[in-house]
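Undergrad: generate coordinates for the sequence data below:
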Amino acid sequence: MRTHIATPALLAAVALAGGLLAAAPAQAAAHQSGLHLGAIQYDSPGRDTRTNASLNAEWVDIHNNSRSSVQLKGYKLKDNTGYAYTFGSYRIGAGKTVKVRTGRGNNASGVVYWNRGSYVWNNTGDKARLLKPSGAQRDSCSWSGSGGGAASCH
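TA: I've put the predicted structure just below:
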């Protein structure tokens, strides 16, 4: 299980604390293989109008860095409030990314839709969790509202 926190304050603290820098490469190297959260657009650009276009501008990328495809059936994407998207049968190829969009649409290669009529991710701060079908956490990413509407979880 890995937790990534995408906040400018944490990045500054790591840069200033020389002792912590030695741990960063090990975490980055461990993150090179497997399924993980990539980028999150938690605040759709423009006004929050709740139109389908605005809802679909809110999304989470899940990336497969492994050398083989992964069946995502039963995996869940959850926020702090408890909203959960559960994958049906979807295979993500080796080195590929799937984008989970909040609004409605037709699932296709590289994109699935949560089919919600309201936003999921809080603009002021939230935490995305990727859970295995067993319920065990595979990855997570937190942010505060200072990221300009997007978080990088690499």
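
Undergrad: only C-alpha atoms for contact and neighbour calcs from this point on.
TA: OK.

Undergrad: okay, and Arg138 sits in which element?
TA: strand 137-144 (DSSP states H and E).

Undergrad: one more to put side by side:
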Amino acid sequence: MRPAPALAAFGTTAAVLLTLTSAAQAATPAVQITKVYYDSPGSDRGGNTSLNGEYVVLKNTTKKAINLEKWLLRDKTGHKYRFPKFTLKPGKSVTVRSGEGNDGTSTIFWQQKWYVWNNAGDVAGIYRGSDLKKIDSCSWGRSSKAYVAC
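TA: Below you'll find the model as predicted:
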């Protein structure tokens, strides 16, 4: 006996939705760039407080800790931040601030003396340390906002 056409259509729709959901989950990178605050508040005079107002937020989207040692965060013009020994816990985020400071468990510092991210447009990319495979990226153009949610 064949299912009624409405039930058959429902089954097909449910199968397509499950497939799309699985594909979307599989496409989520293990470490995801969730936000880039590329235009720190106030005028860009290069003070450390202003530099630290510029940052990138990375999130571990897995259920396992990820060792970020030797991973790379970079912009499109070649600024590179090589991660020190640092473990990103499951489901947790870390903020990478451009200026100077002391690293902690949820914030680490690039130790730059000038701005990294271009206000008029740029690309932030995160690359795995072992083979420098691109894991995720986030780009933006000229905007009235000071940040982009990725």
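
Undergrad: what sits up against the strand holding Arg138 of structure 1?
TA: Applying C-alpha atoms under 8 Å, 6 or more residues apart in numbering, the contact partners of strand 137-144 of structure 1 are 1-7, 35-37, 123-132, 151, 153.

Undergrad: among these, which are in helices?
TA: Among these, DSSP state H puts none in helices.

Undergrad: weed out the non-buried ones from the residues you listed.
TA: Among these, those classed as buried by 16 or more other C-alpha atoms under 10 Å are 3-7, 35-37, 123, 125-132, 151, 153.

Undergrad: so what does Gly46 of structure 2 match up with in structure 1?
TA: Superposed on structure 1 with TM-score structural alignment, Gly46 of structure 2 falls opposite Arg50.

Undergrad: contact partners for its match?
TA: Gly117, Ser118, Tyr119.

Undergrad: would CSV of those with secondary structure be doable?
TA: What follows is these, written out as CSV (DSSP: H, G, I helix; E, B strand; the rest coil):
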residue, secondary structure
Gly117, coil
Ser118, coil
Tyr119, coil
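
Undergrad: can you pull out the helices in structure 2?
TA: 5-27, 48-52.

Undergrad: what's the closest of these to Leu72 of structure 2?
TA: With C-alpha to C-alpha as the measure, helix 48-52 is the member of the helices of structure 2 nearest Leu72 of structure 2 (18.7 Å).

Undergrad: flag every buried residue along the closest one.
TA: Asn48, Ser50, Leu51, Asn52.

Undergrad: and the end-to-end length of stretch 101-108 of structure 2?
TA: Start-to-end span of stretch 101-108 of structure 2 (C-alpha to C-alpha, to the nearest Å) is 8 Å.

Undergrad: about what we covered before: distance check, the match of Gly46 of structure 2 against Thr102 of structure 1.
TA: In terms of C-alpha to C-alpha, Arg50 of structure 1 sits 11 Å off from Thr102 of structure 1.

Undergrad: who's the closest spatial neighbour of the corresponding residue of structure 2 for Gln41 of structure 1, skipping the chain neighbours?
TA: Counting by TM-score structural alignment, Gln41 of structure 1 lines up with Tyr37 in structure 2. What sits nearest to Tyr37 of structure 2 in space, not counting adjacent residues and going by C-alpha to C-alpha, 6 or more residues apart in numbering, is Tyr147, at 4.1 Å.
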